[in-house]
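Student: need coordinates for the below:
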Amino acid sequence: MERRSLIQLNGVPLLSDGGLETTLVFHQGIELPGFAAFDLLRRERGAQLLTDYFRSYLALGREAGTGFVMETPTWRANPAWGPELGYSSEELEAANRQAVALLMELREEEERTARSDDRPDPVIQISGCIGPRGDGYVPDQKLSAEEAEVFHSWQIGVLSRSGVDLVTAFTLSAVPEAVGIVRAARAEAVPVVISFTVETDGRLPSGQPLSEAIERVDAETDGAAAYFMVNCAHPSHVAAVLEQGGPWRERIVGLRANASRRSHAELDAAESLDEGDPDDLARLYRELSPLLPNLAVLGGCCGTDLRHVQAIARATLPLLWEGLNPSLDTRISR
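Tutor: Have a look, this model is predicted:
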């Protein structure tokens, strides 16, 4: 199966979704042990809940006139977390494959709708979402790059063979794990995106500056990552770091921020959802855009929902379209 091209590397703006898990838990009252959304796939009506969720975002992309990156609900579907939830290796593989198949069906449905409306096929990429081996907020200091490559190669292989267009590793907190993931994806010949999370001071939970983390991953993998992202942090947590400048910023193509300004420790201890202010979050995205010359993928993370991504799209997409080379064939009806 041919993979869809990553047109965001040419600066073409794409939307993504918001905080899947926080939406399910706090807005829909669904229990997610281990924050594992993939577990819905074996529950009654679970697949329908995920379908409804992604349909709402695809409609937003249609309304905004832009393409979409759909992340499989497999952030926790790896060999460390699967057994915690009672999955055998075979069941875990089936869940990863089912997650990809679900999004493929949604993409085909959206493409059929576009053709019936006499619109160009929308650019919809399916990204195989993976997470860290351990807790996203606590760096796994004992995990070497070699160990990370071995650990993550299983899930990356399953997702790649299932036909994803790319693999995205979210909420990474240390460089060695990111390096191992890039190497594992390179071995599978699937494009890979590394998304780091940062604390309120703009540093990774490991203590390393974001700039150094990106530069080191590139140095140890010969720049094999397709691009980098930042997720699970408020824009105010990364603004000062970006203002320091440097060519490393050109490697950041995506931003999926939290709604809350709270630290990771505060969010972990919170008993209720901090939804922040969608319009304020959107304003900060717009203000960060000039500091990220290659920003193209816009979405949200913890605490964000359709309202936040809609506000982000309204505030930021005009800036991104303005800077796009008009000679590029975006295949998107604007």
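Student: going forward, measure contacts between C-alpha atoms and count neighbours the same way
Tutor: Fine.
Student: measure stretch 178-197 end to end?
Tutor: With C-alpha to C-alpha, to the nearest Å as the measure, stretch 178-197 spans 12 Å from end to end.
Student: list the buried residues in that stretch.
Tutor: 178-186, 188, 190-197 (16 or more other C-alpha atoms under 10 Å).
Student: tell me which of the residues you listed fall in strands.
Tutor: The strands, defined by DSSP state E, take in Val192, Val193, Ile194, Ser195, Phe196 from the buried residues of stretch 178-197.
Student: quick one: which of those is nearest to Asp218?
Tutor: Ile194 (10.5 Å; C-alpha to C-alpha).
Student: widest-spaced pair of the ones in strands among the buried residues of stretch 178-197?
Tutor: Largest pairwise distance in these, by C-alpha to C-alpha, is 13.1 Å, between Val192 and Phe196.
Student: what about the strands in the chain?
Tutor: According to DSSP E, the strands that the chain contains are 14-15, 67-71, 124-130, 166-172, 192-196, 227-231, 252-257, 297-300.
Student: packing partners for the fourth one?
Tutor: I take that to be strand 166-172. In this structure, strand 166-172 makes packing contacts with strand 124-130, helix 145-161, helix 175-188, strand 192-196, strand 227-231, judged by 3 or more C-alpha pairs under 8 Å, 6 or more residues apart in numbering; DSSP states H and E.
Student: what's next to the fourth one, contact-wise?
Tutor: By that I understand strand 192-196. For strand 192-196, the surrounding residues in contact (C-alpha atoms under 8 Å, 6 or more residues apart in numbering) are 166-173, 178, 182, 185-186, 204, 210, 225-231.
Student: next, the second sequence, to be compared with the first:
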Amino acid sequence: MPPALPQLDGAVLLTDSGLETDLIFHHDVDLPAFAAFTLLRTDEGRELLEQYFREHLRTAAAHGFGIILETPTWRASSGWAPQVGWSVADVVRANREAFDLVAAVRDSVRELVSDQAGPCVISGCAGPRGDGYVVTERMTGQQARIYHQAQVEAFAETDVALVSLLTISYPEEAIGFVQAAADAGVPSVASFTVEVDGRLPDGTPLGEAITAVDDATDGYAAYFMVNCAHPEHIGPALDPTAVWAPRLVGVRANASTRSHAELDEATELDDGDPVMLAAELLALRAAMPAVSVLGGCCGTDVRHIDALGAALRG
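Tutor: Predicted structure coming up:
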């Protein structure tokens, strides 16, 4: 039976941050198709990933918080294999290797900070079949279930606490992913992204999307999140009085207030103000008391998680 999730039992957990943008802009790494899992092929790449997870875990521990670490596998699904020159079998195997890497970092760091650290939850991270910001080829729920099956099953063979689909732009893909997780018997999280008006890229209101997924899956998802959007874009979607409000447990925010279209065209990183972003995330949490998972997405790095930990502790 999967372990209980501390974020659903009163614990406030931080997350890691914008792995891909951190690698590209701060470490000058070429990431084809935004695919961080490709770094698993080299010693240098693995060292960069280990460093990233190590510094986030230590930062959370320094503030006395636990953390959720997402495996570097947002693009590690079959549809992206040709774009990075990998076979589908190699991409599927990369999900298990990514978990092993993160788990090894967790174990080594926790030996040093066990007196400070809260729980460290490892999530098997999946990403959308399409762009993430733009709805192009739209799957039915059943098509999405089949598409995400191999990646979810690969994670189910490890000791991940849950699997998470990040940056979802329409409800049907979330439905299929949650069904695939149910088939594999692993807890799941569906994380939508929103545009500047608080709606999903396909125009669906956030609350309607959450409700649609729960209705289609008998409420199987452990909880829901929003990621890859700035707090001022997420705010219009929130309604603390709504029936679905307790199901929204996590927010991973972008550093920039720019729209998705503007971010796609940007050639320089907009990393915003870490202290201000932390304050804005705390304001969202005050409005939505069920939110217990807070962290960063594109444009953020360990500085933003450090500022968030300090704000939460304060």
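Student: quick TM-score on the pair, please.
Tutor: For this chain pair, the superposition-based TM-score is 0.96 by TM-score structural alignment, normalised by the length of the second structure; 314 aligned residues with a C-alpha RMSD of 1.5 Å.
Student: quick revisit: need the strands of the first structure in TSV (columns: distance to Ala265 of the first structure).
Tutor: As requested, those are exported to TSV (distance: least, C-alpha to C-alpha, whole Å):
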stretch	distance to Ala265 of the first structure
strand 14-15	28
strand 67-71	26
strand 124-130	22
strand 166-172	14
strand 192-196	17
strand 227-231	16
strand 252-257	16
strand 297-300	19
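Student: out of these, nearest to Leu85 of the first structure?
Tutor: Across the strands of the first structure, closest to Leu85 of the first structure is strand 124-130 (C-alpha to C-alpha), at 16.3 Å.
Student: so the closest one aligns onto which residues of the second structure?
Tutor: Aligned by TM-score structural alignment, strand 124-130 of the first structure falls on residues 120-126 of the second structure.
Student: would you indicate which residues of stretch 277-288 of the second structure are buried?
Tutor: So for stretch 277-288 of the second structure, counting by 16+ other C-alpha under 10 Å, buried means Leu277, Ala278, Ala279, Glu280, Leu281, Leu282, Leu284, Arg285, Met288.
Student: roughly how far is it from the heart of the chain?
Tutor: Centroid separation between stretch 277-288 of the second structure and its chain, computed with C-alpha atoms, centre = their mean, to the nearest Å, is 18 Å.
Student: go on, stretch 71-84 of the second structure?
Tutor: Distance, centroid of stretch 71-84 of the second structure to centroid of chain: 15 Å (C-alpha atoms, centre = their mean).
Student: buried residues in that stretch?
Tutor: Thr71, Pro72, Thr73, Trp74, Arg75, Ala76, Ser77, Ser78, Trp80, Ala81, Val84.
Student: ok, now which ones touch the equivalent of Gly176 of the second structure over in the first structure?
Tutor: Aligned by TM-score structural alignment, Gly176 of the second structure pairs with Gly180 of the first structure. By C-alpha under 8 Å, 6+ apart, the contact list for Gly180 of the first structure reads Ser144, Ala145, Glu146, Glu147, Ala148, Glu149, Val150, His152.
Student: what's the burial count for Leu32 of the first structure?
Tutor: 15 (other C-alpha atoms under 10 Å).
Student: and the gap between it and Glu149 of the first structure?
Tutor: 27 Å.
Student: with Lys142 of the first structure instead?
Tutor: For Lys142 of the first structure, the distance to Glu149 of the first structure - C-alpha to C-alpha - is 14 Å.
Student: all helices of the second structure, in order?
Tutor: 19-26, 43-62, 81-84, 88-113, 141-156, 171-184, 206-217, 231-234, 260-265, 274-287, 302-313 (DSSP state H).
Student: now those helices as a markdown table including distance to Met1 of the second structure?
Tutor: Shown next, in a markdown table, are those (distance: least, C-alpha to C-alpha, whole Å):
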| stretch | distance to Met1 of the second structure |
| --- | --- |
| helix 19-26 | 30 |
| helix 43-62 | 26 |
| helix 81-84 | 32 |
| helix 88-113 | 19 |
| helix 141-156 | 12 |
| helix 171-184 | 12 |
| helix 206-217 | 20 |
| helix 231-234 | 34 |
| helix 260-265 | 39 |
| helix 274-287 | 30 |
| helix 302-313 | 31 |
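Student: re the thing from before, now flag whichever of the ones in strands among the buried residues of stretch 178-197 of the first structure is closest to Arg256 of the first structure.
Tutor: Ser195 (9.0 Å).
Student: corresponding residue for that closest one in the second structure?
Tutor: By TM-score structural alignment, Ser195 of the first structure lines up with Ser191.
Student: coming back round to it: which pair of the buried residues of stretch 71-84 of the second structure spans the longest distance?
Tutor: Thr71 and Val84, at 17.9 Å, using C-alpha to C-alpha across the buried residues of stretch 71-84 of the second structure.
Student: and the contacts of stretch 86-100 of the second structure?
Tutor: 37, 40, 71-73, 76-78, 81-82, 122, 124, 150-151, 154-155, 157-158, 160.
Student: list the buried residues of that stretch.
Tutor: Buried, per 16+ other C-alpha under 10 Å, within stretch 86-100 of the second structure: Val88, Val91, Val92, Arg93, Ala94, Asn95, Arg96, Glu97, Ala98, Phe99, Asp100.
Student: what residue of the second structure is the furthest out?
Tutor: Asp115 (26.8 Å; C-alpha atoms, centre = their mean).
Student: having no further points to raise, I will conclude here.
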